[in-house]
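# After the sequence you'll find the predicted model.
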Amino acid sequence: MPATSTNFVTEYWTDAFQRWVLTLDVLRQRGNTYFERRGEIAPHVLAFDAKLVLDGRKFERPVNYVLAHIPPADGVTLDPTKRPFVIVDPRAGHGPGIGGMKQDSEIGVARAAGHPCYFVGFLPEPMPGQTIEDVCCAEARFLEEVARRHPEAEGKPAIIGNCQAGWQMMITAALHPELCGPIVLAGSPLSYWVGVRGKNPMRYLGGVLGGTWLTALSGDIGKGKFDGANLVANFESMNPANTLWEKPYGVYSKVDTEASRFLDFETWWGSPVLLNAEEMQWIADNLFVGNKLATGHLHTADGTRVDLRNIKSPIIVFSSWGDNITPPQQALGWILDLYGHENEIVETGQTIVYTTHQTIGHLGIFVSGKVAVREHAEFAGCMDMIDLMPPGLYEAVITEVTEDTENAALIDGRYLFRLEPRTLDAIRALGRNDAADERRFETAARVSEINLGLYRAVAQPAVRTMVGDEAASAARELHPNRLRFAMFSDRNPLMEPIKKMAEDVRKDRAPVSPNNPLLALESVTSHWISAWLDSFRLARDSMTEAAFVTVYGSPLLQAAVGLGAGASDPHPNIERDLAREAATAHSRAELETLFEKGGLIEAVVRALVYIRVATGSIDERGFGALQAIRAMRPPTERLHMPDLKKVIREQYLLVRLDEERAVRALPALLQATDEERRAAFDIVRRIAAARGALGEVEAGRLHRVQTLFLGAAPLAEAVA
């Protein structure tokens, strides 16, 4: 009932008081959950049952990581030929489980598609002496175990690495390329220096703070442990409007409906984990400030270089323009660091697929239900198609199926998945550093090394002497990102009456009318506070960028740290890998011998490549037709997916090397009966036409292929 002029004040303040009490009760529940989870051995937020498979704490080089199996849903029979999925959660301050926090999640969509699912998580406390390299070795062992458990699978395990787990799995894949299937990088930074002026201020933070000496100090204050709450605080500081006002006000203003969602999220967000100080120092020195992964200057303890070009499985990059932690430039800039031309991607044998969401934020990439049922579901459903793609750079385009979509029966679900070939100019168009900016970051990295050395020589011995176990524990307990949870729990005597008050309020809840003028004033005030805090953020970020650009752009400072005069190459040359170059040259020479070798399968694939190379675009309808044709063959006569992948790549490279020679050589592959040749051409026609009517160029190429397969018979007669 609408409020009158005589009671709207009373109505508003009654509702405001009740919302205040209920909000305090929500915070009380959050604090109690914080302490409950601290008492658990392996706290997580998975919405699925998980059965331990391997415990990294028992390895020769122990780590706090575990491999768990996610059983299939009740009544679901898994296809043993489907590749398993391994979802790896980020250890970036928070606890594990975000990749399976909901039914509509990365785990959920892979599980629903009938794939065996595994989860790589971690425990709150690191093992003594554990390093990032140890973790990568453990993850390689996890992948070996997953592959061993699924010998009939027609593909290596597909990996989804969220945020920090993405770069970690890329290191693992570069060192153990034989273990990995397609790798999905969800919001994963690989190029830490790249960005756009006026945006992406987080990349300046290391330089503005003087380098990574503060990381070393934090580890010493923690007695050899780095508190993940520091990383959480760093993330939150990027958006003070959301952290300081919008999130708490969102609970207060919608406490009747928002409490459950808020508590679910805070269960994950409010459980900081620990890292060994050595682990965090390695990350800060080599990645955040040093940027050594994308540029090929990262080495293992035994001197092995981590070269991302060694990865032979498809790499799928999922980023978003709404992500202020890992913007598209940092998710994709490594491609420009490694390659000077898209042809080099092909020569290396890599398949790189990327897509950019327009609005979703960093965390939404992992936990948004809309993203799960669209992007992640499409990637999961089309993973075999991606795995079969010829090497090169592609953009994934996902569109909704409409009534006008041709051959919709070949599409699985509501969306059409299409891969469009791209050049490196598409990545450059996202934004990149110029030579002067690259030089500034290089200067910041050298200043960081100097400051870290000074800290270790001058201050570190004293700090380590003064800090004991009790002081380190107290420092963690008093961290604001932990204290804010504890102070509202039942352990605080002042919160004792809140539970009873909340129960009474719920019995007599009197929500304010939507048209109450004071409620409108509250909303306006909230928007004003958010706008003010956002203005503060913009001013702070502008000053941060200006300070970085000015200080590290100084020719005097650049000379002082050993950078000579002149502009730096914005993409320094990657250290040569002679073994890989020799292997590439050998493969190229071997291709020359394969133009006239093969049979009907090679002829069909070469013909399809020739027809489609004119446009380059490939969507799931062609793959669906291929799968349907393949399913018609008895299992014993089907070409296994790894063998088919080899044939497709080989024939693509032959057509690319010399298109005309490859086409003229088709008759040499067609040493078969007329009936077999007719059947082979029918497969070519059906797959080529799966997307609908062919364009003029493609139709002309199909007619030429028909002539080579069947002679000069009219097309209608040939396919009758």
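That came through, no problem. It should be emphasised that the depicted structure is a prediction, and the values quoted were computed from it without experimental measurement.

# use CA for all of it now, contacts and neighbours both
Fine.

# Can you classify E470 as helix, strand or coil?
Per DSSP: H, G, I helix; E, B strand; the rest coil, the secondary structure class of E470 is helix.

# burial of it, as a residue count?
Residues near E470, counting by other Cα atoms under 10 Å, number 10.

# try W193
Using other Cα under 10 Å, W193 has 27 other residues around it.

# Please identify which helix or strand holds it.
Following DSSP states H and E, one finds W193 outside all helices and strands.

# V561 versus the nearest residue to it once chain neighbours are set aside, what's the distance?
With Cα to Cα, 6 or more residues apart in numbering as the criterion, W193 has its nearest non-adjacent residue at 5.9 Å, and that residue is R203. To V561, R203 is 20 Å away according to Cα to Cα, to the nearest Å.

# Show me which of these two is the more surrounded one.
Using other Cα under 10 Å, the more surrounded residue of R203 and V561 is R203, with 21 against 16.

# residue ranges of the helices in the stretch 151-300 of the chain, please?
Here the stretch 151-300 of the chain has its helices, by DSSP state H, counting those that start in this stretch, at 164-175, 205-208, 213-221, 228-237, 240, 247-253, 255-269, 277-283.

# take the one below as the second:
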Amino acid sequence: MSMDSANNAELLPRPNWADLASYWVDAWERSLLFADVLRQRGNQYHEHMAMQAPHVLSFGTELVADGRNLPRPVNYGLVRIKPPSGTEIDLKKRPFVVVDPRAGHGPGIGGFKADSEIGVALKAGHPCYFVGFLPDPMPGQTVEDVMKAEAAFVAKVIELHPEADGKPVVIGNCQAGWQIMMAAATRPELFGPIILAGSPLSYWAGVHGRNPMRYTGGILGGSWLTALTGDLGNGIFDGAWLVRNFESLNPANTYWTKQYNLYSKIDTEAPRYLGFEKWWGGHVLLNAEEMQYIVDNLFVGNKLSTGKLLTSDGDQIDLRKIRSPIIVFCSKGDDITPPQQALGWITDLYRDVDDIRAHGQTIIYAVHESIGHLGIFVSGSVAKKEHDEFASNIDFIDVLPPGLYEAVLTPHDQADGDQSGLIEGKYLLRFVARSLDDIRLIVAEDPADERRFAAVDRVSRINLDLYRTFMQPGVQSVVDESVAERMRRLHPERLKFELFSDRNPWLRPLEKAADQVRQDRHQVSPDNPFLQAERAASAQIETTLKTMGWLRDHLVELTFLNLYGSPLLQALVGLSSSDVPPRQRPAEASDHRAFVAQRLAELRGRIAEGGVVEAAVRSLIYIRLPGAVADERGFNLLRRMRAERGGDMSLTEFKTLLRDQYLMLLIEPESALATLPRLLGKASDKEAEAVIADIRRMVEATGPLEEEGQRRLMVIEQIFAKLHQPVAVQKAAAAEAHVTPLAETETTEVEVPRLRRSS
């Protein structure tokens, strides 16, 4: 016997018959209880699907608007969330609207737990609404119909909260994220801040070796299979196929880990397992036309992030038209929506941050290191802090100046500066200004991949035309509703519920036997050597399945890259070999260029207008501009200033004031500083001293200033100190700022604001 064999032999359980007997009894009992939990899962499935409006929300609801009553009926509805006992709601706070994804599963994941997105919003005192859907689509329902319905629901929420300080916050989970973005692009006046949780918007994006799901369309030859599936469903696409796709991503978890986790912890794990399976198995249906639109235009065509989608009226769906802050929450641990797909639309649409500013947009992103796709919505312990901080500081987010920011959370006890009542949660929320180069580092754009996916799009259109011409008529002639319904019932994702439920007569004795086991349970000792051997075997099986999954994904990727990277194939489908990228950034509309020119002229004409509040805000922005960081403590002090000095100024007016003062400093820094004495002209010495004291307090509360910030504070103090001296002295004080003139624009016909790092 070799030395290795001897060592391995020592690791095996010794032949102790008492240990073996104890383990055998425990294993048999666990097997019986495991089978009974599967039986309960099947019964739960049938009970759940028999409901008129099945969902997994853990909150009470009240129907507010039924999408079936709209001019273009849809199977969506708007409900008001009833706050739990003891939860106080402030009707003056802006409402939250959580929209769940319709991607094969039923609604409710956004309110699945008490600490999920809905629970966090209620905890922060906001009225909360939920947009869910029924299992069956309305006849003729389209993606555009759903988009219009969601806009109508947001309008209804606005109508119900006339006293709310701000427009509704809308949270779009996964599929619902891109749907909400489309709605906001067509009805931008309705939406407040938009939070995208794990939402894909740039479908070709990803990195080699880590995002195999994006290759699926190419490996299957495009969207013809989607059309076939819809025809086999008699015009209905079965959402169980989407669930099957998700299951295939992680074969180790699907075929072993999830089940073994239940089996090994059968005495405690059943409630959690059944709760999740209630949502995971709640399959819903889509119209075939809806699914075809999604696959052709988004998954394969990738048209949303380049402004190529049109409504039925011919209007362009351009995400640059959105005027609300957009918060993107994604994770490196998300294998369904990786950060590249969640953030790639930003580099698709914009040249640089000045381009974002010129469109008046505020984009914020946060990249989590580990949380999985579903954890983003459920808001488990690893993601709860992000949801808490976004909900608590949503007004802060809404008044941020246009630009691109990364959300950074710092534990409360590690924050610098004055913290007395200025940090609302357990973390300090800061927004750090970023450039598009920071996004490009994440997205990792690859021109060669762009050409490959463009080839997939063209191959898909060819194959779809071939299917519709030669196969579709025959398939449709033999499939009626009875055939389609029979096929849905025999789907593997449904069949497992049929086989393990009380509908199976062979399982009827199982419940009684399992109850007897629970009454007289014989659990094995944790240090039993046979139990340890079982766990070692389980780990080996899991590793093997993971390796097989990795090999499969690696083979799929190699096949995709070589097939669609072939110059011959690309030439055959009409992709030229020129340097022109296959996917162009959307052109700038002439009406937008005219709007920017008009807006800049308006801001320049109003630089000398305003009073004490405008002067204070402008001074603070000027001091803090070099740091390129926005801090919730500074906002909370600004909010106090608004309450003390702003009179009846609404949040919307306050937001406009902040943005205007910020842009004035960007486009005309010298004039913006030189006109400060005019804004303060009617203020007395006492009022001026109070304002400069407020400014110092805000600056000190948000941590130490950099050298340039300290110099700017001294300049502002000099301007305030010489306020009532002769005009010449005031101008001299303002001139001491030595502001660097802004650079001229480079490529656009209309001047847009530009900010140098040194300014």
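Yep, it's here. Please read these numbers as outputs of a predicted model, since none were measured by experiment.

# could you redo the helices of the stretch 151-300 of structure 1 as CSV and give each row mean neighbour count and distance to R691 of structure 1?
CSV is the format used below for the helices of the stretch 151-300 of structure 1 (neighbours: other Cα atoms under 10 Å; distance: least, Cα to Cα, whole Å):
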stretch, mean neighbour count, distance to R691 of structure 1
helix 164-175, 23, 33
helix 205-208, 20, 48
helix 213-221, 22, 54
helix 228-237, 18, 44
helix 240, 17, 48
helix 247-253, 17, 46
helix 255-269, 16, 42
helix 277-283, 21, 46
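
# A331 of structure 1: which of those helices is closest?
The closest of the helices of the stretch 151-300 of structure 1 to A331 of structure 1 is helix 164-175. By Cα to Cα, the value is 9.8 Å.

# Can you pull out the residues in contact with the closest one?
Helix 164-175 of structure 1 has contacts (Cα atoms under 8 Å, 6 or more residues apart in numbering) with 88-92, 136-137, 139-140, 160-161, 179-180, 184-190, 306-311.

# Among the residues you listed, which ones are in strands?
Counting by DSSP state E, the part of the contacts of helix 164-175 of structure 1 found in strands is 88, 160-161, 184-186.

# So for structure 1, the centremost residue is which one?
A186 (1.4 Å; Cα atoms, centre = their mean).

# distance of that residue from L388 of structure 1?
Separation of A186 of structure 1 from L388 of structure 1 (Cα to Cα): 21 Å.

# likewise H362 of structure 1?
Counting by Cα to Cα - H362 of structure 1 and L388 of structure 1 are separated by 29 Å.

# other SSEs contacting the lengthiest strand in structure 2?
Assignment by DSSP E gives strand 403-411 as the longest strand of structure 2. With contacts taken as 3 or more Cα pairs under 8 Å, 6 or more residues apart in numbering; DSSP states H and E, strand 403-411 of structure 2 sits against helix 353-358, strand 362-368, strand 427-433.

# Tell me which of those lies nearest to A672 of structure 2.
Taking those one by one with Cα to Cα, helix 353-358 is closest: 18.4 Å.

# Where in structure 1 does that closest one fall?
Under TM-score structural alignment, helix 353-358 of structure 2 corresponds to residues 342-347 of structure 1.

# Could you do stretch 266-276 of structure 2 as well?
When structure 1 is aligned by TM-score structural alignment, the counterpart of stretch 266-276 of structure 2 is residues 255-265.

# now the strands for structure 2?
60-66, 76-82, 96-99, 128-133, 169-173, 194-197, 236-238, 285-287, 326-331, 362-368, 403-411, 427-433, 629-631.

# can the ones you listed go into a markdown table with extra columns for distance to K265 of structure 2?
Shown next, in a markdown table, are those (distance: least, Cα to Cα, whole Å):
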| stretch | distance to K265 of structure 2 |
| --- | --- |
| strand 60-66 | 31 |
| strand 76-82 | 34 |
| strand 96-99 | 33 |
| strand 128-133 | 33 |
| strand 169-173 | 31 |
| strand 194-197 | 31 |
| strand 236-238 | 33 |
| strand 285-287 | 34 |
| strand 326-331 | 29 |
| strand 362-368 | 29 |
| strand 403-411 | 35 |
| strand 427-433 | 35 |
| strand 629-631 | 45 |
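
# mind checking what A699 of structure 1 lines up with in structure 2?
In structure 2, the residue matched to A699 of structure 1 (TM-score structural alignment) is Q710.

# And that match, how close does it get to S22 of structure 2?
74 Å.

# one step back: could you give me the buried positions within the match of helix 353-358 of structure 2?
Going by neighbour count (16 or more other Cα atoms under 10 Å), the buried part of stretch 342-347 of structure 1 is 342, 345-347.

# ok, longest helix in structure 1?
Counting by DSSP state H, the longest helix found in structure 1 is helix 517-552.

# how about that one, aligned to which bit of structure 2?
Counting by TM-score structural alignment, helix 517-552 of structure 1 falls onto residues 529-564 of structure 2.

# before we move on, what about stretch 455-475 of structure 1?
So stretch 455-475 of structure 1 sits over residues 467-487 in structure 2, by TM-score structural alignment.

# Could you tell me the end-to-end distance of the matching stretch?
End-to-end distance of stretch 467-487 of structure 2 (Cα to Cα): 21 Å.

# check contacts around A672 of structure 2.
By Cα under 8 Å, 6+ apart, A672 of structure 2 lies in contact with 607-608, 664-665.

# Please report how far G86 of structure 2 lies from E62 of structure 2.
From G86 of structure 2 to E62 of structure 2 the distance is 18 Å (Cα to Cα).

# Those two: who's more crowded?
More neighbours surround E62 than the other of G86 of structure 2 and E62, with 12 against 6 (other Cα under 10 Å).

# Give the equivalent position in structure 1 for that one.
Residue pairing (TM-score structural alignment): E62 of structure 2 is matched to K51 of structure 1.

# and the gap between the residue mapped onto the residue nearest to the centre of structure 1 from structure 2 and E614 of structure 2?
The equivalent of A186 of structure 1 in structure 2 is A197 (alignment by TM-score structural alignment). Counting by Cα to Cα, the gap from A197 of structure 2 to E614 of structure 2 is 35 Å.
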